[in-house]
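Trainee: Give me coordinates for this.
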Amino acid sequence: MAAIAGSVSRRLTVPAPAGLPRLQDQATGWEEQLRRGAQDFPDALPSRTVQAAIATVRELAHHQPDTLIHGDLNARNILVGTREPWLAVDPKGWVGDRAYDCGTLTKSRSVVLAEQGDLATGIDRTLDAFTSAAELDRERARRWAQLSAVQAAYAGRRRGFRRGRHGAKRDRLIALVDELAQALTGL
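Mentor: Model prediction:
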């Protein structure tokens, strides 16, 4: 699935039309949310993991290309097509760095990969397949995915997840995104 998502991402690469929201406009808010999450949940994630996410915001988020990106590229949004082998549906239509889409993909793949046993190895393979097919810098994509996982760890603690708002399911998903964030920090 990661290679398919990567090829779809590569095919979607076009200059962004005017008037779409820009990821770089979110950067200041992202850093504030990360700092607030670290303050509100001080023992949730290792400092190294949070600092890596903040560094990604500072180094990658403020200046991004004028490229149209999907914004929610995951397995549920990639369908078999007739005019193309695979089509992406339900785009968010952001302007920014294509490597950003690796974050949604890795989060959506993490549940399946964790069930298979070794999340870090599975995520490593996912990054390789996606970035190779998308023709993207692997380290850049890893950093965006790591930021996305840290954001999900704090958001899940605040409001739960689509798949689990409360209780044991929510707690399992929090543990999973925590593990994902830490695995991506170490890759």
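Trainee: make it CA atoms for all contacts and neighbour counts henceforth
Mentor: Fine.
Trainee: Near the residue found closest to Pro15 once you drop the neighbours it is linked to in the chain, how many other residues are there?
Mentor: Spatial nearest neighbour of Pro15, excluding adjacent residues (CA to CA, 6 or more residues apart in numbering): Thr67 at 4.6 Å. Other residues lying near Thr67 total 19 when counted by other CA atoms under 10 Å.
Trainee: Let's compare: structure for the following, please.
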Amino acid sequence: MAFEPPRRLVRALGETAPDGDDWLEKLPEAVHRAVALRELTVERVQLPGGRSSVVLLVRRADDAPAVLKLAPPRARPVSERAALAHWGGRGAVLPLEPDAADDALLLERLHPEVSVRSLPEAKALLEAAGTLRRLWVEPPEDQVFETVDGRTGRQATAMRAGADAYPELRPLVEAALTAREELLAAPPERRLLHGTFRQSKVLRGERLPWLAVGPDPVVGECAFDLARLVRDRVEDLIAAPSGASTTRRRVKRLAESLEVDQERLRGWTLFRAVESGVRARRVGRPQDAELLLEFAGWL
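Mentor: Below you'll find the predicted structure:
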């Protein structure tokens, strides 16, 4: 099978890959090896695909449909496999291999062309929130997952550097860092979280109407996980005259529906929006940065 990485993946990894990273160069070989190891037949590469992994629609030896996913080590595929195994299909895509000799993930086939994002906004938020609730479980005792404290600590370091490089961002960055410190002082619970949850990460399934995919799992409080969902369709929020008030209502509605403290959700939403905005500025996506930082200013 001739294989060429999707352009979207090449572009995204080009923005973030550390010097000397050769994962993309070795990806065609890794795909062939993973396919041969599992005796799979490749139907096609999923396009446009994600920004941190390649997904192939495949058939197993018994002709059953499946998905093969490959991601670079910095995307933590081993951690993703462990989280999916712990959830066991409850609210998330089901892993089809309990163990594997490589970092590739063989997963049940969903409908990649149909995500919750295709629904009207109010319905999409309702279905996405219901899916997310099922994922919030106690982490395994021998948990191998990063913590919210650890992940956001690294992000905070990068945000401070961003504030030094772009002084106009300093007030928002300081507000976000202060919110983080206060939130970490007394977290209300410790759950296994999806880590990068949003509407496009919830796909149509067969076992259940909607199932989450693509976690970057982390252990911490539920408000951290919900925060990314608050800013879904941020471009629509920014374009609407009532965007600021709609955002505040969304925080309130999501907090109430999932029994999360509203102020903690607001705080994590602020931190995550500013972190994403500073990162977008740093890697040369000024339009994305402008949207995210304007959104953060409403909080």
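Trainee: that older thread, can you find the partner of the residue nearest to Pro15 of the first structure in the second structure?
Mentor: Using TM-score structural alignment, the partner of Thr67 of the first structure in the second structure is Arg191.
Trainee: Could you pull out the strands in the second structure for me?
Mentor: 41-45, 54-59, 65-70, 105-108, 111-115, 146-147, 191-193, 202-204, 210-212, 218-220 (DSSP state E).
Trainee: For Leu135 of the second structure, which of these is the nearest?
Mentor: Within the strands of the second structure, the stretch nearest Leu135 of the second structure is strand 191-193; the backing value is 6.7 Å (CA to CA).
Trainee: Relative to the first structure, what is the average displacement of the closest one?
Mentor: Taken against the first structure, strand 191-193 of the second structure registers an average deviation of 0.6 Å after superposition, with mean CA distance after the TM-score superposition for the first structure.
Trainee: ok, the residue nearest to Pro15 of the first structure to Ser7 of the first structure distance?
Mentor: 16 Å (CA to CA, to the nearest Å).
Trainee: before we move on, what about Arg22 of the first structure?
Mentor: For Arg22 of the first structure relative to Ser7 of the first structure (CA to CA), the value is 23 Å.
Trainee: for Asp72 of the first structure, same thing?
Mentor: Distance from Asp72 of the first structure to Ser7 of the first structure, by CA to CA: 15 Å.
Trainee: Between the two, which is the more surrounded one?
Mentor: Comparing Asp72 of the first structure with Ser7 by other CA under 10 Å, the one with more neighbours is Asp72, at 22 against 19.
Trainee: Which residues are in contact with the more buried one?
Mentor: By CA atoms under 8 Å, 6 or more residues apart in numbering, Asp72 of the first structure lies in contact with 90-92, 101, 104-105.
Trainee: surely Trp30 of the first structure meets Ala55?
Mentor: No. Judged on CA atoms under 8 Å, Trp30 of the first structure makes no contact with Ala55 at a distance of 11.2 Å.
Trainee: neighbour count winner among these two?
Mentor: When Trp30 of the first structure and Ala55 are compared on other CA under 10 Å, the one with more neighbours turns out to be Trp30, at 19 against 14.
Trainee: what do we get in the second structure for the more buried one?
Mentor: Match for Trp30 of the first structure (TM-score structural alignment): Gln155.
Trainee: do Gly81 of the first structure as well
Mentor: So Gly81 of the first structure corresponds to Gly205, using TM-score structural alignment.
Trainee: Surely the match of Thr67 of the first structure and Phe224 touch.
Mentor: No. If you go by CA under 8 Å, Arg191 of the second structure and Phe224 don't touch, sitting 10.4 Å apart.
Trainee: so what's in contact with those two at the same time?
Mentor: Joint contacts of Arg191 of the second structure and Phe224 (CA under 8 Å, 6+ apart) do not exist.
Trainee: Look up how far Gln39 of the first structure lies from the residue nearest the centre of the first structure.
Mentor: By CA atoms, centre = their mean, the mean C-alpha position of the first structure lies nearest to Gly103, the distance being 1.2 Å. Going from Gly103 of the first structure to Gln39 of the first structure by CA to CA gives 23 Å.
Trainee: Same question for Thr104 of the first structure.
Mentor: Distance of Thr104 of the first structure to Gln39 of the first structure, given as CA to CA: 25 Å.
Trainee: Kindly report the same for Pro21 of the first structure.
Mentor: 29 Å.
Trainee: higher neighbour count, these two?
Mentor: Pro21 (15 against 11).
Trainee: For the residue in the second structure that that one lines up against, which non-adjacent residue is closest in space?
Mentor: Pro21 of the first structure maps onto Glu146 of the second structure when the alignment is built from TM-score structural alignment. Closest residue to Glu146 of the second structure apart from its sequence neighbours, by CA to CA, 6+ apart: Val218 at 5.0 Å.
Trainee: wait, that neighbour sits on Leu193?
Mentor: Yes. Applying CA under 8 Å as the test, Val218 of the second structure and Leu193 come out as touching, 5.3 Å apart.
Trainee: ok so, going back, map the residue nearest to Glu146 of the second structure onto the first structure.
Mentor: With TM-score structural alignment as the criterion, Val218 of the second structure matches Trp94.
Trainee: For the first structure, which segments are assigned as helices?
Mentor: For the first structure, the helices defined by DSSP state H cover 2-11, 27-40, 47-56, 101-115, 119-134, 138-159, 167-186.
Trainee: Can you add distance to Asn77 of the first structure and give those helices back as CSV?
Mentor: Formatted as CSV, the helices of the first structure follow (distance: least, CA to CA, whole Å):
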stretch, distance to Asn77 of the first structure
helix 2-11, 9
helix 27-40, 25
helix 47-56, 26
helix 101-115, 10
helix 119-134, 15
helix 138-159, 18
helix 167-186, 21
